[in-house]
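What would the 3D arrangement of this be:
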Amino acid sequence: MTQNNGRTQLEKPGFNGAEIVQNVVAGLTVSFVAISLGAAFGVLSGRGAYAGIISAGVIAFITALLGGTRIQCSGPTAPMTAVTLIVVTAASQQDYSRWPGVTADHFINLAIIMTGLILIVAGIVRLGRFIALVPKVVISGFMNGIAILIWMDQIRKIFGIGGAKAYEGPVLLNTVVAICTLLLLFILPIKLRRWLGDKHRFFPATLITIVGMSALVHLAGWDIERVHLEATLSSFGDFKDLLAAQFPTSWAPDLLMAVMPFALQLALLAYLDSLLTSLVIDKMTDEQTGQNKELVAQGAANLVTGFLAGIPGAQATIRSVLILKENATLRLAGIMVGVFVLIEMMLFQNYVKLIPQAVFAGLLIKVGYDVFDWLPVWLYARERAKKRHEGLHTYIKTRYQDPIHVTHLEMAFIIGTTLVTVVYNLNAAVIGFSVLFMIGKRFWHIRDLKPVEETGAMGAED
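This next block holds a predicted model:
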């Protein structure tokens, strides 16, 4: 691996012992982040920490093995999980008397399985090239909408508002734990880099925060709600029972039609999430993702996850960037992320039950912050501050040295996409505003923001 103008040049894959060890270590390091986020996203989805962890392992393994982006890490992501929560909620409200033997879990699993099938078909018919048609302002808007949905969900659960059941225990204690977790997630990475230099990568701030806050709550004797593991695996028999219990018992046409809108929504989001992240990785490595191959790999991963009662996923930006920063050069690195996550799940599944729900709430609020596309907002504020507040303008100009200017119209597209995503539907937001943008571009010469790989609009977790 060499550096050229800030980009990582991946050498032709080699198989010497040192390189294999280097990639195994990279996979081990990233696996700690993957398992932490997997558990958090499982909690956010409503399917539980176990579902998120097993999905983090399976999706990472399959996509690294088969994907079109050679060096990457896939798994549950914040956008995919926010939409999964919608699917879980809808599944709980279905009338299953029409489909004897079908449960809400079967409904959700079918949605994930069909998501995988749709992605596989999209790759086979070569739809990957159409990613270039989605305007950057629309991408920015729906990412912001996803972030707001995550924030709203966690606030409802902490305070028990908006029809949500509050976490068990005093609201004040849960709030304090969530806030302390959030502060640590902002501060600890900076401190670790300062204290440890290059060695900081061996001490994942996310994992340290989760373990540290869980230990603090335990030692303080605070009686607040812990994470619930809906299932555990201790033997091959347990795994076999899991497959038997989760396999859909009906494939009736009317059931598939009821599931289809959710599958399409998840598939569209996986398409966007994966291929936009691949643009970021291509920019960093000077490689070229096989977009259709990537779609097939993501489809296969989600298909398998659906049979395991997991949650859907896509190529994850921060995990993919992190594995590159850990000097990964082979597909082996991503494969080992999946292997290590599954091993860690078996070894530490009993300890996951000790983590307070409020710790994951703080983590997910931080994830929402990372997902939110702040750059256009700051650049728009910079333009508005030119005449009204010179100090603010100077600060933003110094911190965000970017030549683009965000106009009123571009910001209107971002805000519009955000609002429709939050109050109505992600598909309607993306498709509707993309069509509106194309009409405006043709007749009114509306321009778009710079390409996403340059602005970093998808540079978020995931």
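
can we go C-alpha only for contacts and neighbour counts from here?
Fine.

Distance of the residue most central in space within the chain relative to Leu185?
With distances taken as Cα atoms, centre = their mean, the residue of the chain nearest its centroid is Thr77 (1.4 Å). Applying Cα to Cα, to the nearest Å, the value for Thr77 to Leu185 is 18 Å.

Check Gly68 too.
Gly68 is 32 Å from Leu185, where distance means Cα to Cα.

can you check Tyr369 too?
With Cα to Cα as the criterion, Tyr369 and Leu185 are 11 Å apart.

how deep is Ile20 tucked in, by neighbour count?
Neighbourhood size, Ile20 [other Cα atoms under 10 Å]: 17.

Which positions in the helix or strand harbouring it come out as buried?
Taking DSSP states H and E as the criterion, Ile20 maps to helix 17-45. Burial within helix 17-45, assessed by neighbour count using 16 or more other Cα atoms under 10 Å, is assigned to 19-20, 22-45.

The next helix-or-strand element following that helix packs against which elements?
Going down the chain from helix 17-45, the next helix or strand is helix 49-66, by DSSP H and E. The contact analysis (3 or more Cα pairs under 8 Å, 6 or more residues apart in numbering; DSSP states H and E) places helix 49-66 against helix 17-45, strand 74-75, helix 291-307, helix 331-352.

For the comparison step, fold the sequence that follows:
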Amino acid sequence: MKGAMKVVEKIKKEWFSNVRGDVLAGILVALALIPEAIAFSIIAGVDPMVGLYASFCIAVIISFVGGRPGMISAATGAMALLMVPLVKEHGLNYLLAATILTGVIQILFGVCKVAKVMKFIPRAVMIGFVNALAILIFMAQVPHFIGISNMTYIFVAITLLMIYVIPRFIKSIPSPLIAIILLTTVAIFSDMDLRTVGDLGAMKQSLPPFFIPDVPFNMETLAIIFPYSLALAIVGLLETLLTASIVDNMTDTDSNKNKESRGQGIANIITGFFGGMAGCAMIGQSVINVKSGGRGRLSTFVAGMGLMFLIIALGDIVIQIPMAVLVGDYGVHWNF
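The predicted model follows:
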């Protein structure tokens, strides 16, 4: 009886102790996740829906099985960067198979309590890891604005300027989100010569379908995807534990790092079967969530569900976001 009461109290504390703050923060994060998921899909070389489906699935699943309430997990730039060679050489189905294997490896890491070992990684190494990925992600954006049009350069410059200046006057709404909304509106009504998200792939206004990756189930396939899956599992866990530590410090609470590792694994396995790429915790979005009042699992759940609602309801607008704006966004907004 006492055990059941403890479970009920834990659920109330993690899910319903801060309903208003969690819902509002989750909605804000959902809005900011759209351009990020699209941009990370572009980096990986896959259809935008792959990143959007991943962000939806991972956020919703991790809200139930993760070890750090209030932390946002979705498709990330760090993971997307590692996927580029695999997608280029073998295609999407091998990426989905690698995503599933990534989840299996992360569950094993959690069971073996590898999170304890991660604590010994020097802070300087972690900072170098994050900044190096930031530079590589920006370089991956270069082909999307070099040699396109003069208006593309102008939009990139304006985006960078807005992202730097807006926070001095408005702190309640992320500056990249404001830049994306305003400049997309200008682009839609001015008929400018700009490449848009819609030029990169079709936007499906539907829930992700379940399917098994179309790859041969043999040792040759395993030999292809295992190196990528191992790298994705390690990088994803590093970024997740770093983010968890940041959220721990911001909220003055503790988290279960091994449970989080297992949760990330479960989320990636399920995501791979629903057409999504591997993901992990996001430093920037988690900070935005906490600063906006998000504390519980409900904020992560609302972020994921809100993202899918926006895609289904506003997909026709999302495809009109100029690529130049996303490039400018990731020139300074390193939210892995």
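
circling back: so for Tyr369 and Leu185 of the first structure, which sits in the more crowded spot?
Leu185 (21 against 18).

if I pick the more buried one, what's in contact with it?
By Cα atoms under 8 Å, 6 or more residues apart in numbering, Leu185 of the first structure lies in contact with 205-206, 209, 363, 366.

Per the alignment, name the residue of the second structure opposite Phe262 of the first structure.
By TM-score structural alignment, Phe262 of the first structure lines up with Tyr228 in the second structure.

Does its match belong to a helix, a strand or coil?
helix (DSSP: H, G, I helix; E, B strand; the rest coil).

picking that back up, from what I can see the residue nearest to the centre of the first structure touches Gly313, true?
Yes - between Thr77 of the first structure and Gly313 there is a contact under Cα atoms under 8 Å: 5.8 Å.

Now do the shared contacts for these two.
By Cα under 8 Å, 6+ apart, no residue touches both Thr77 of the first structure and Gly313.

and for stretch 303-310 of the first structure, what span of the second structure is it aligned with?
Using TM-score structural alignment, stretch 303-310 of the first structure pairs with 269-276 in the second structure.

how about that stretch: buried residues?
Buried-residue list, stretch 269-276 of the second structure, by 16+ other Cα under 10 Å: 269-276.

out of those residues, which one sits closest to Leu207 of the second structure?
Phe274 (9.3 Å; Cα to Cα).

counting contacts, what elements does the helix or strand that contains Ala91 of the first structure pack onto?
Here Ala91 of the first structure, judged by DSSP H and E, is contained in helix 78-92. Under the contact criterion of 3+ Cα pairs under 8 Å, 6+ apart, helix 78-92 of the first structure touches helix 17-45, helix 104-124, helix 136-159, helix 253-285, helix 357-371.

export those helices to TSV and tack on distance to Ala297 of the first structure?
Converted to TSV, these look like this (distance: least, Cα to Cα, whole Å):
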stretch	distance to Ala297 of the first structure
helix 17-45	18
helix 104-124	7
helix 136-159	23
helix 253-285	10
helix 357-371	24
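
Please look at the match of Phe262 of the first structure and Ala98 and confirm they touch.
Yes - using Cα under 8 Å, Tyr228 of the second structure is in contact with Ala98, at 6.8 Å.

neighbour-wise, which of those two wins?
Ala98 (31 against 20).

Distance check, that one against Met79 of the second structure.
Counting by Cα to Cα, the gap from Ala98 of the second structure to Met79 of the second structure is 12 Å.

returning to what we had before: first vs last residue of the match of stretch 303-310 of the first structure, how far apart are they?
10 Å.

Mind listing residues that contact it?
By Cα under 8 Å, 6+ apart, stretch 269-276 of the second structure touches 49-55, 57-58, 96-97, 99-104, 208-213, 277-278.

For Ser278 of the first structure, give me its contacts.
69, 289, 315.

For stretch 313-330 of the second structure, buried residues please.
315, 318-330.

can you put those residues in a markdown table and add distance to Val287 of the second structure?
Formatted as a markdown table, these follow (distance: Cα to Cα, whole Å):
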| residue | distance to Val287 of the second structure |
| --- | --- |
| Gly315 | 26 |
| Val318 | 24 |
| Ile319 | 27 |
| Gln320 | 28 |
| Ile321 | 25 |
| Pro322 | 26 |
| Met323 | 25 |
| Ala324 | 25 |
| Val325 | 22 |
| Leu326 | 20 |
| Val327 | 22 |
| Gly328 | 21 |
| Asp329 | 17 |
| Tyr330 | 17 |
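
Aligned to Lys88 of the second structure, what sits in the first structure?
Using TM-score structural alignment, the equivalent of Lys88 of the second structure in the first structure is Thr89.

Just list the residues touching Gly201 of the second structure, thanks.
By Cα under 8 Å, 6+ apart, the neighbours of Gly201 of the second structure are 47-48.

repeat that for 10 Å
Counting by Cα atoms under 10 Å, 6 or more residues apart in numbering, Gly201 of the second structure touches 42, 46-49, 319.

From Pro143 of the second structure, how far out is Ile321 of the second structure?
Counting by Cα to Cα - Ile321 of the second structure and Pro143 of the second structure are separated by 17 Å.

ok, how many other residues are close to Phe169 of the second structure?
Neighbours around Phe169 of the second structure, by other Cα under 10 Å: 8.

related to what we said a few turns ago, who wins for most neighbours among the contacts of Leu185 of the first structure?
That'd be Leu363 among the contacts of Leu185 of the first structure, by other Cα under 10 Å, with 27 neighbours.
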